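J.: Build me a structure from this.
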Amino acid sequence: MAVSLHASPATPARITDALNATTAGVLDADALAFLAALHRRFDPTRRALLQTRAARRARFDAGELPDFLAETRAIRDGEWKVAPIPAALQDRRVEITGPVDRKMIINALNSGAKVFMADFEDSTAPTFANLLDGQRNLRDAVAGAIDYTSPEGKRYEVKPNPAVLMVRPRGWHLPERHVEVDGEALSGSLFDFGLFALHNAKALHTAGRGPCFYLPKMESHREAALWNEVMNHAEDALGLPRGAMKVTVLIETLPAVFEMDEILHALRTRITGLNCGRWDYIFSYIKTLRAHRDRVLPERGQVLMTVPFLKAYSELLIKTCHSRGAFAMGGMAAQIPINHDPAANEAALAKVRADKLREVTAGHDGTWVAHPALVPVAKAIFDEYMPTPNQLTVLRADVVADRDTLLAPSVGTITHAGFAANVEICLRYLSAWIDGQGCVPIHHLMEDAATAEISRAQLWQWLHHADGPAGLESAGAALAFDDGAPVDFAIFDATLATVRQRLSSTPMPGQARVGEAADLLGKLTHADTLADFLTLAAYPLLP
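T.: A predicted model of the protein is given here:
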């Protein structure tokens, strides 16, 4: 493949691990040269932006609160729109997400969803084998050459009219240790994006289907501007017109909700919408306000999209997007079928229907599901309440979401069962992740890194604010369980030991890694500072 590298240095990237026969072609000489050019041109800015994140987080820890930026008021107040949205993306009423294994890709493309987001981030553990197999699988899918035969002999292949493919690379903070440039680890974002773009961008553009990307974990419009520069460079190098690459941005960090107009503006020639990445958003609320004792959240099951700070976030996203001509995508339904218990299954589906009804009546243009069986459930709700391809005409002028509403603490309680559930979810997910599996069914929910992060961050928050005021019903007193028992490290250590012992003898993904996962969870929870990301801390433990 002939690629213009803009006169980058001759030395390519260096692979620090072995390639197998099926993936060697994914990471060939052209790919290494392309990745090296991306790294040399954009990694200094990426690193500087991560330092900016850390500096702002230090100010939040010192008492500052997130707010709308004074210096970008002209962008928020200005009259402008994003570029027209392509025909292939005009109707996005149901999107399905999942990891990049071969069977999942085929089933998702065949699911009846309008879009499949192939995820290299929260639902893929970034082993070198997983990443390269995923890139090979997606290249085959784009070429129309993907199939799969199960060990039982069942054959899977893509049917006519598949979902539009979107790819989510890893966030700016994650490294790719298996490829080095000039002695430095490559950015995971640039690795995932660069390989997919190099192998598939031209074919997708010719077909009128992108290429399309979902961009995660950003905390500012400057991080969005960096993505725009990366894509401008890649389009030039690959012979594509500027703006050919289309993006949707997940608003899944608390700082980003105050810069939605600015993010849309930074990507205005290629952006098609914003998405309510609600699980990561809850995690980011905890992390951003980790030093603020008056904003401790109750247990995860009580932090629903109807609580004030989440309702304001989702409605402001709709208002902001539609005022700029961009789509406002709803959040994930994490439920999975409960085939052995019809009554429990129907109760789970009722929750999905209620959640999707809330989204469509609020003005969202589409929603996410994690399992193919939920596609018709979500689609039925959107078909009934959104007969048009989208709801760009729903402007939500009634929405007023100021800083105080977006930061309002959520009232609730902590139960012993909720505390223990957080320990178990963290331990189950982390054990599977460090064993190479990034998407794990736990108690009939599809848990990924985002939901594990909520559980991990809540444990830290509760335990480190146990001796002072909290934003719960017991505000002003020591943090306690709903029965009055204190939340303390003795209970955490005992619970962790009990769950560790039980899971060590429970057949489950990553069972052999439970001990390592428990040691890491204990270390992270006892640490004086809440670690930024579970996946960063666990990355050295991957095979």
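J.: alpha carbons only for contacts and neighbour counts from here, please
T.: Fine.
J.: A512 against S504, yeah?
T.: Yes: assessed by C-alpha atoms under 8 Å, A512 is found in contact with S504 at 7.2 Å.
J.: intersection of neighbour lists for the two?
T.: Common contact partners of A512 and S504 (C-alpha atoms under 8 Å, 6 or more residues apart in numbering): none.
J.: OK, contacts around the residue of the chain most remote from its centre?
T.: Here the chain reaches farthest from its C-alpha mean at G484, the gap being 35.7 Å by C-alpha atoms, centre = their mean. Taking C-alpha under 8 Å, 6+ apart, we find G484 in contact with no residue.
J.: ok so it is a helix residue?
T.: No: checked against DSSP: H, G, I helix; E, B strand; the rest coil, G484 lies outside a helix; its state is coil.
J.: Now do it against E176, distance only.
T.: 46 Å (C-alpha to C-alpha, to the nearest Å).
J.: Also this sequence, please, to line up against the first:
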Amino acid sequence: MVQGVIVHSTVADKAQALLLTDEALTFLAQLHRTFNATRISLLRARQATQRKLDAGSRLDFLPETAKIREDPSWRCAPPAPGLEDRRVEITGPTDRKMVVNALNSGTKTFMADFEDSSSPTFASMLNGQHNLYDAIRRQIDFEVNGKAYKLSDHPATLIVRPRGWHLDELRITVDGAPLSAGLFDFGLYFFHNAKELVARGSGPYFYVPKMEHYLEARLWNDVFIFAQSHLGIPHGTIRATALLETLPAAFQMEEILYELRDHSSGLNCGRWDYIFSFIKVHRSVASAVLPDRKDVTMTVPFMDSYVRLLIQTCHKRKVAAMGGMSAQIPIKADPAANDIAMEKVRADKLREVTAGHDGTWIAHPLINKIAMEIFNKHMPGPNQYHVLREEVRIAASDLLNPVVPGHITTAGVHENIETSLAYTAAWIGGNGCIPLNYLMEDAATAEITRVQLWQWVRYKSRLDTGEVITAELLEKWTDEIVPNIKKLAPAVTDEDVRIAAEYLKGQITKEWPSDFLTSDLMHILAARDGVDERLAKTVSVS
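T.: Below is the predicted model:
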């Protein structure tokens, strides 16, 4: 019973009793009352920026922060215990089996993801927190169907990704307003585990996602200072890697590092969300229409420029420049197809390590051997901070360059529709990470597919056959594809597929695409968790 705090849903297991104590809820309420107003103002600033872009302005490096970029003297914090060498990181959701397998995978770190690879049902969010609580205390071992899951003697270092600033946790309100989902995820994990982590020689480490401005990084830093003071642990104990996954943030890499410098552990190339952001930022630019998703690779000009600038920026400030995700997963039933997929992984990891990255992401434990061998061969030390890339000169036009060779094909459009429907239906049903066509897909892929379909309709793009892509054509193809979605994602229900199809059709005919499908559809999960429908449809910024 905490004044002003209401939990609108009940999870009938021990996770809620363990985690949502009065002391923890009081801490969450303090975070909300101290920081939520700033969060809301920053979300409104995002909208104002996009309106300016729609009116014809262009992103550029900020003149008011030039001194920060030009000052060679400042550095970020040195690597914290367990983060000195991050050559391979595995990422995934926080269910109990995944947590054990990821920590035992042989990678250097595991990013436990409450964001893009999790469907945020209340049970999933709380059970995930409970699983991490148990893993930190080495009490997570369990057995299912006769198979034992036991934590190894030397597990990977744990890093947690809370949800982004744009998302609300509708199952908890403070003074009548939804709690920030990011503050909920961060706050519960930090409150229950920070001291235990430090006592065990590690620390509370985070990935912070989807920032669009250095002031959003400043807000995270303020939260870190507040939280450390609250628990009485030293300033700088927290470490945070910022996912550089929005186009506006690419123009503020140094500023983001500067704001987080006492808590920073680097930047990460969040490649799939970055493509999604590139399309959203250019939503009013007809010349920025991209071809098939498969053609938007890491070697196209705007992606290559982003990577080179990120590596240069991080190494200038002596922090990790982390590479991105190879979504391929092993194909056990087809050795020839598996060889092709694994060769794509090798090429991707070789590109990253030779460019100067200090580590990379994988989605499956069996990929670790490939990634580790390549980084071990080309990066004998714990990192490549010495690779300064001083020859790199990236202009604003390089980051904004929309030229991508390729075509829009019938197969590419069909694949986008299939992926959007299958993932969205799975997410609504409580699964935020699913294999599709031998790729491990999360929300970022669904977002790209959705906005590409919108973009092609908006600008009357043509298929390589010459046919114009219209809303009517995509609606027809969607109706034809819907009956096959359960073959791609067998666990989804007919109702969830229906909702996904209705949502996609609505999106492709909108004036502007929604910012995030996870924001749009969160009310469905909240209502299923028992939240009143009117409250479930409440969001902080419309």
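J.: Overlay them and tell me the TM-score.
T.: Remark: TM-score between the superposed chains equals 0.95 [TM-score structural alignment, normalised by the length of structure 2]; 522 aligned residues with a C-alpha RMSD of 1.2 Å.
J.: I'd like to know how far the counterpart of the residue farthest from the centre of structure 1 in structure 2 sits from Q452 of structure 2.
T.: In structure 2, G484 of structure 1 lines up with G466, judged by TM-score structural alignment. Distance of G466 of structure 2 to Q452 of structure 2, computed by C-alpha to C-alpha: 18 Å.
J.: Tell me where the stretch 251-400 of structure 2 has strands.
T.: 264-269, 320-326, 359-362 (DSSP state E, counting those that start in this stretch).
J.: which helices and strands does the longest helix seen in structure 1 pack with?
T.: As assigned by DSSP state H, the longest helix anywhere in structure 1 is helix 29-61. If you count contacts as 3 or more C-alpha pairs under 8 Å, 6 or more residues apart in numbering; DSSP states H and E, helix 29-61 of structure 1 packs onto strand 175-181, strand 184-187, helix 188-206, helix 221-238, helix 278-288.
J.: Need the winner for burial among these.
T.: Ranked by mean neighbour count, the helices and strands packed on helix 29-61 of structure 1 are led by helix 278-288 with a mean of 24 (mean count of other C-alpha atoms under 10 Å).
J.: Could you tell me where stretch 425-443 of structure 1 falls in structure 2?
T.: Under the criterion TM-score structural alignment, stretch 425-443 of structure 1 matches residues 419-437.
J.: For the counterpart of S119 of structure 2 in structure 1, grab the count of nearby residues.
T.: By TM-score structural alignment, S119 of structure 2 lines up with A125 in structure 1. Summarising burial for A125 of structure 1: neighbours were counted as other C-alpha atoms under 10 Å, giving 26.
J.: what kind of secondary structure is the nearest residue to E475 of structure 2 once chain neighbours are set aside in?
T.: Once flanking residues are discounted, E475 of structure 2 sits nearest to K505: 6.3 Å by C-alpha to C-alpha, 6 or more residues apart in numbering. Of the three states, K505 of structure 2 takes helix according to three-state DSSP.
J.: What's K505 of structure 2 aligned with over in structure 1?
T.: So, by TM-score structural alignment, K505 of structure 2 is matched to G522.
J.: what about that match, distance to D435 of structure 1?
T.: In terms of C-alpha to C-alpha, G522 of structure 1 sits 18 Å off from D435 of structure 1.
J.: One more: D294 of structure 1?
T.: 37 Å.
J.: List the contacts of the aligned partner of K319 of structure 1 in structure 2.
T.: By TM-score structural alignment, K319 of structure 1 lines up with Q312 in structure 2. Contact analysis of Q312 of structure 2 by C-alpha under 8 Å, 6+ apart lists V387, L388, R389, E390, V392.
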